[in-house]
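> Have a look at this fold, sequence not included:
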């Protein structure tokens, strides 16, 4: 299944916004130094991670397999974007439900309510490991 959430103009707008908001942070500078990867591949891989979260929605946020999936997400972000420490991970979890664009991407990729589930799972992970 191929998943395309954004067109090129939307991606360019996200890039401008990210640079304005976080351009001076170490995480953003690390992202800029990363070799460019095919964004369509990364988008599909992120969608697959979210679909794996959706398969776990019947479990508690504190369940080991749910927390392991948060680790998978954190590792993927660190490997493909920027170092994803607990503070950044927590912020991403909040953004997944506060920013309608992220909520729409996640829920479209993995089913209604997945963004909220991922956000809560991340909050639990940060609480227990941060």
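Ah, there it is. What you see is a predicted model, and the numbers here were worked out from it, not measured in a lab.

> all contacts plus neighbour counts: C-alpha atoms, from now on.
OK.

> what ranges do the helices span in the chain?
Along the chain, the segments classed as helices by DSSP state H run 8-22, 26-33, 39-54, 64-80, 86-98, 100-110, 114-129.

> Put this next to the previous one:
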């Protein structure tokens, strides 16, 4: 299928498809005769997965990270996305029911309690968002952040100084291969440091997920690379290798 055909069956604009190709999210092969994009069945399946993730609120940067991970489980992703969307379906249906009742109440056809007026307006997070974050990496960062913020100023300064020393030491070995003994010994120390200091027991998957955030989130990348250019990329790869080697 060419780009126009894909745009027609999905409702996605040609411009958006070109953007997905440019950022490496969905890059079909090219026709050698004319250079046009040609979408195979596996490209269409990947696009479907991308759109499900978007409907569940994931950013394009996170979708790229997830789909490029060798450990990505497509069936597990579909299962979680289904639970997420079913929750949203029930919430929206409750809001529609509230809207119908409100319109009838305006006409004097019924009387609503104050509680009924807010049926479906759930200001808390979708419960499956937490499961998704736990599965794919963000939860460890958020829980650690909350733990540190609960500390006194002196305790927070101690944590910050410890992390500063850690990244300074890691910056010294960023020229090593991520799978080298030196790098992996450093990852062991880093893993233990995280589990001792942040009030959260990092699983190997969460540890690797934090490493991915170092390169997928520009805020992490900028802060970490202040210790040495390329440190974030080195750590992301070394942390991933460490997590895989310990399974």
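In hand now; what should we look at? Keep in mind that what you see is a predicted model, and the values were worked out from it rather than measured.

> Need the TM-score between these chains.
After superposition, the two chains reach a TM-score (TM-score structural alignment, normalised by the length of structure 1) of 0.70; 109 aligned residues with a Cα RMSD of 2.9 Å.

> rewinding a little: among the helices of structure 1, which is the most enclosed?
Most buried of the helices of structure 1, by mean neighbour count (mean count of other Cα atoms under 10 Å): helix 114-129, with a mean of 21.

> now it against helix 86-98, angle please.
Helix 114-129 of structure 1 runs at 160 degrees relative to helix 86-98, counting by axes from the mean of the first three to the mean of the last three Cα atoms, to 10 degrees.

> quick check: helix 114-129 of structure 1 aligns to which part of structure 2?
Mapping helix 114-129 of structure 1 onto structure 2 (TM-score structural alignment) gives residues 231-246.

> who touches that stretch?
For stretch 231-246 of structure 2, the external contacting residues (Cα atoms under 8 Å, 6 or more residues apart in numbering) are 170-171, 174, 178-179, 183-184, 187-188, 204-205, 207-215, 220-221, 224-225.

> so which helix or strand takes in the residue positioned nearest the centre of structure 2?
Centroid-nearest residue in structure 2, with Cα atoms, centre = their mean: residue 62, separated by 4.2 Å. Here residue 62 of structure 2 sits within helix 60-67, counting by DSSP states H and E.

> in the next helix or strand after that helix, what counts as buried?
Counting by DSSP H and E, the next helix or strand C-terminal to helix 60-67 of structure 2 is helix 74-106. Buried positions in helix 74-106 of structure 2, judged by neighbour count with 16 or more other Cα atoms under 10 Å: 77, 80-81, 84-85, 91-92, 94-95, 98-99, 101-102.

> What's the residue nearest to the centre of structure 2 aligned with over in structure 1?
That one, residue 62 of structure 2, aligns with nothing by TM-score structural alignment.

> Identify the residue of structure 2 aligned to residue 41 of structure 1.
Residue 41 of structure 1 maps onto residue 158 in structure 2, by TM-score structural alignment.

> An error on my part: the question was meant for residue 9 of structure 1.
Checking TM-score structural alignment: residue 9 of structure 1 goes with nothing.

> Then residue 92 of structure 1?
By TM-score structural alignment, residue 92 of structure 1 lines up with residue 210.

> Show the contacting residues for that match.
Per Cα under 8 Å, 6+ apart, neighbours of residue 210 of structure 2: 137, 138, 140, 141, 236.

> Out of the residues you listed, which is nearest to residue 67 of structure 2?
residue 137 (13.5 Å; Cα to Cα).

> now the closest residue to the residue nearest to the centre of structure 2 other than its chain neighbours: how far from residue 51 of structure 2?
Counting by Cα to Cα, 6 or more residues apart in numbering, residue 62 of structure 2 lies nearest to residue 216, which is 6.8 Å off, once chain neighbours are set aside. Going from residue 216 of structure 2 to residue 51 of structure 2 by Cα to Cα, to the nearest Å gives 19 Å.

> now residue 129 of structure 2
16 Å.

> Just give me the match in structure 1 for residue 196 of structure 2.
Counting by TM-score structural alignment, residue 196 of structure 2 lines up with residue 79 in structure 1.

> any idea how far its match lies from residue 31 of structure 1?
10 Å.

> same check, this time on residue 97 of structure 1
23 Å.

> Kindly report the same for residue 25 of structure 1.
Distance, residue 25 of structure 1 to residue 31 of structure 1, using Cα to Cα: 10 Å.

> How about the residue mapped onto residue 67 of structure 1 from structure 2: what's its closest non-neighbour residue?
Aligning on TM-score structural alignment places residue 67 of structure 1 opposite residue 184 in structure 2. Counting by Cα to Cα, 6+ apart, residue 242 is the residue found nearest to residue 184 of structure 2 once chain neighbours are left out, at 6.2 Å.

> What is the burial count for residue 22 of structure 2?
Using other Cα atoms under 10 Å, residue 22 of structure 2 has 11 other residues around it.

> if I line the two up, what does it land on in structure 1?
Counting by TM-score structural alignment, residue 22 of structure 2 has no partner.

> got a list of what residue 22 of structure 2 touches?
By Cα under 8 Å, 6+ apart, residue 22 of structure 2 has no neighbours at all.

> who touches residue 200 of structure 2 in this structure?
140, 143, 144.

> Done for today, thanks.
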